[in-house]
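Participant: I would like the atomic coordinates for the input below:
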Amino acid sequence: MAESKETNNMRLLVSLVLVFCYFPWQLVSAQKRITTLPGFNGLLPFSLETGYLTVDEDKGVEFFYYFIESESNPVEDPLILWLTGGPGCSAFSGLVFEIGPLRFDLQGYRDGLPSLFYKAESWTQVSNVLFVDAPVGTGFSYSRTEEGFQTSDSQAVSHLVTFLYKWLDKHPKFELNPLYIGGDSYSGKIIPVLTLDIATAKEFNNARFNLKGYLAGNPVTGTTSDFGSRVPFAYGKGLISDELYKSTKKSCGGKYSNPSNVQCANYLDAVTAVRIVVFFFKQEKSIICIF
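Facilitator: Reported below is the predicted structural model:
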């Protein structure tokens, strides 16, 4: 009997963990240049460094990172600090499923350890990308004390500023590179504040910031604006019918983040039922999920 997609997806998730469990000594080192990965055939065709930096000495908070040098001109190309959303999504998902130079063989996956392929259409073709597991407890980032795991958005920003200071202190050749703060989803709450803190900072441990801007993909900004825009967005993209849109708008008075009556709540449930259907648009090199 053929296994369901859910079973195959679960096997794949377990295999993702195994990818790094095969070489745990490469993860706990303070700074390590990685040349091979389980599932990838041969040497990596790009420069990959992983490591830990302490962002809170008193509480023992350690942030884990993946750094990939630009495949064009690392000396002059921009440096991008990339934050995956969640909060709590590993930066590895940004590396493999979003802007990094690796991808999984999803179509060819059957069982066991998944295969990793080189992805040429990566942002690392023209930029140095620093993927960070943040906040604490995300991915391989951790705390040596229970108190250190107590975090917030403002605490995450503070930790990231410290992280970037220390990282540049250990990698001074990138101090003059144009710096951009980037990320997606929940990181939309972190990116503007982090950028502001960096813009107003001057110097720390001899590290300087050459900040040029920030970028946010599908960013979370606030409950009212985010949830309030989903109905008109779904309608504009043709995901819901004219009738459903007009009925929802009339019942809710154009405000969709907090239903004001039972009829409004029912219509929003109907909109959600349509939007929550996930369909996969398969291309040769990607799978696009629309929620």
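
Participant: Please make it C-alpha for all contacts and neighbour counts, starting now.
Facilitator: Will do.

Participant: hey, where'd the helices end up in the stretch 51-200 of the chain?
Facilitator: 91-97, 153-170, 191-200 (DSSP state H, counting those that start in this stretch).

Participant: Serialize these to JSON lines and add fields for distance to residue 236.
Facilitator: Below are the helices of the stretch 51-200 of the chain laid out as JSON lines (distance: least, CA to CA, whole Å):
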{"stretch": "helix 91-97", "distance to residue 236": "27"}
{"stretch": "helix 153-170", "distance to residue 236": "32"}
{"stretch": "helix 191-200", "distance to residue 236": "27"}
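
Participant: Just put those helices in JSON lines and tack on mean neighbour count.
Facilitator: As requested, these are exported to JSON lines (neighbours: other CA atoms under 10 Å):
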{"stretch": "helix 91-97", "mean neighbour count": "20"}
{"stretch": "helix 153-170", "mean neighbour count": "18"}
{"stretch": "helix 191-200", "mean neighbour count": "17"}
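
Participant: Quick one: closest of those helices to residue 282.
Facilitator: helix 91-97 (14.1 Å; CA to CA).

Participant: what residues does that closest one touch?
Facilitator: Identification of contacts with helix 91-97 by CA atoms under 8 Å, 6 or more residues apart in numbering yields 65-66, 82-84, 100-104, 131-134, 139.

Participant: Second input sequence below; structure requested for side-by-side comparison:
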Amino acid sequence: MATPLTPNPAYKCMTKLFSRVLVIVIFLAIVESQSIIETLPGYSGSLPFKLETGYIGVGDLDDVQLFYYFIESERSPRDDPLVLWLTGGPGCSAFSGLVYEIGPLSFDFDTSSRDSPTFKLNPFSWTKVANIIFVDAPVGTGFSYARSWEGYSITDTISAAQTYSFLRKRHHICEFLVRHNHGPPHRCCRRGGHRS
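Facilitator: Okay, the predicted model is just below:
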């Protein structure tokens, strides 16, 4: 007789924390299209970096709403470069890049309990030397959504055009590039990112 599979405790912990963060972010997004996040459940105290989340409308009549996380450099936001992070897949949320790869926080599995997952600072975060904008693209990924069914009809070309439109509308990016004369932002993708 086969042994029944039991979920990994770390996976359960991560799922609960992700659910809590999801509820908070969705609530904030409904209240306001742009929010500064100062605290997170699972992290003790105020965040030691500037985290902004929000939506930017793109496409016909801003039908597609692309969700983003913007984190200022911990070193020198005015002088450090801007990195655009598009998680590969396609179809993977930028949240994975934020907490599993290059972001300032990671899950702390040593101090998490089954009911209360926790975060710790990532000593190898790219935000120590760069401003990073994580984008849930294409539409339907992570928290990005369309207001009509037609908005979900996506190709690589449409996704690229929507990402370009996002960058043009995102005032922090435009101001940053003009103010610092850095040229275009650095683009980083993981797996399948060559299609972006």
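
Participant: Any of the contacts of helix 91-97 of the first structure buried? List them.
Facilitator: 65-66, 82-84, 100-104, 131-134, 139 (16 or more other CA atoms under 10 Å).

Participant: Those residues: which two are farthest apart?
Facilitator: Among these, 104 and 134 lie farthest apart (CA to CA), at 22.8 Å.

Participant: Tell me who's in contact with residue 76 of the second structure.
Facilitator: residue 129.

Participant: Now do the same for it: its match in the first structure.
Facilitator: Aligned against the first structure by TM-score structural alignment, residue 76 of the second structure finds its counterpart in residue 73.

Participant: Repeat that for residue 49 of the second structure.
Facilitator: Residue 49 of the second structure maps onto residue 46 in the first structure, by TM-score structural alignment.

Participant: And what about that match, helix, strand or coil?
Facilitator: coil (DSSP: H, G, I helix; E, B strand; the rest coil).

Participant: now the one 4 residues further on
Facilitator: The three-state assignment at residue 50 of the first structure reads strand, by three-state DSSP.

Participant: For residue 211 of the first structure, see how far away the spatially closest residue to it that is not a sequence neighbour is.
Facilitator: Nearest residue to residue 50 of the first structure, sequence neighbours excluded (CA to CA, 6 or more residues apart in numbering): residue 66, at 4.6 Å. From residue 66 of the first structure over to residue 211 of the first structure the distance is 20 Å, taken as CA to CA, to the nearest Å.

Participant: With residue 101 of the first structure instead?
Facilitator: 24 Å.

Participant: same deal with residue 191 of the first structure?
Facilitator: For residue 191 of the first structure relative to residue 211 of the first structure (CA to CA), the value is 13 Å.

Participant: ditto for residue 177 of the first structure
Facilitator: Following CA to CA, the distance that separates residue 177 of the first structure from residue 211 of the first structure is 9 Å.

Participant: what lines up against residue 189 of the second structure once you look at the first structure?
Facilitator: Using TM-score structural alignment, residue 189 of the second structure lines up with residue 183 in the first structure.

Participant: Residue 191 is in contact with that match, correct?
Facilitator: Yes - using CA atoms under 8 Å, residue 183 of the first structure is in contact with residue 191, at 7.2 Å.

Participant: hey, what's in contact with both of those two?
Facilitator: 215-216.
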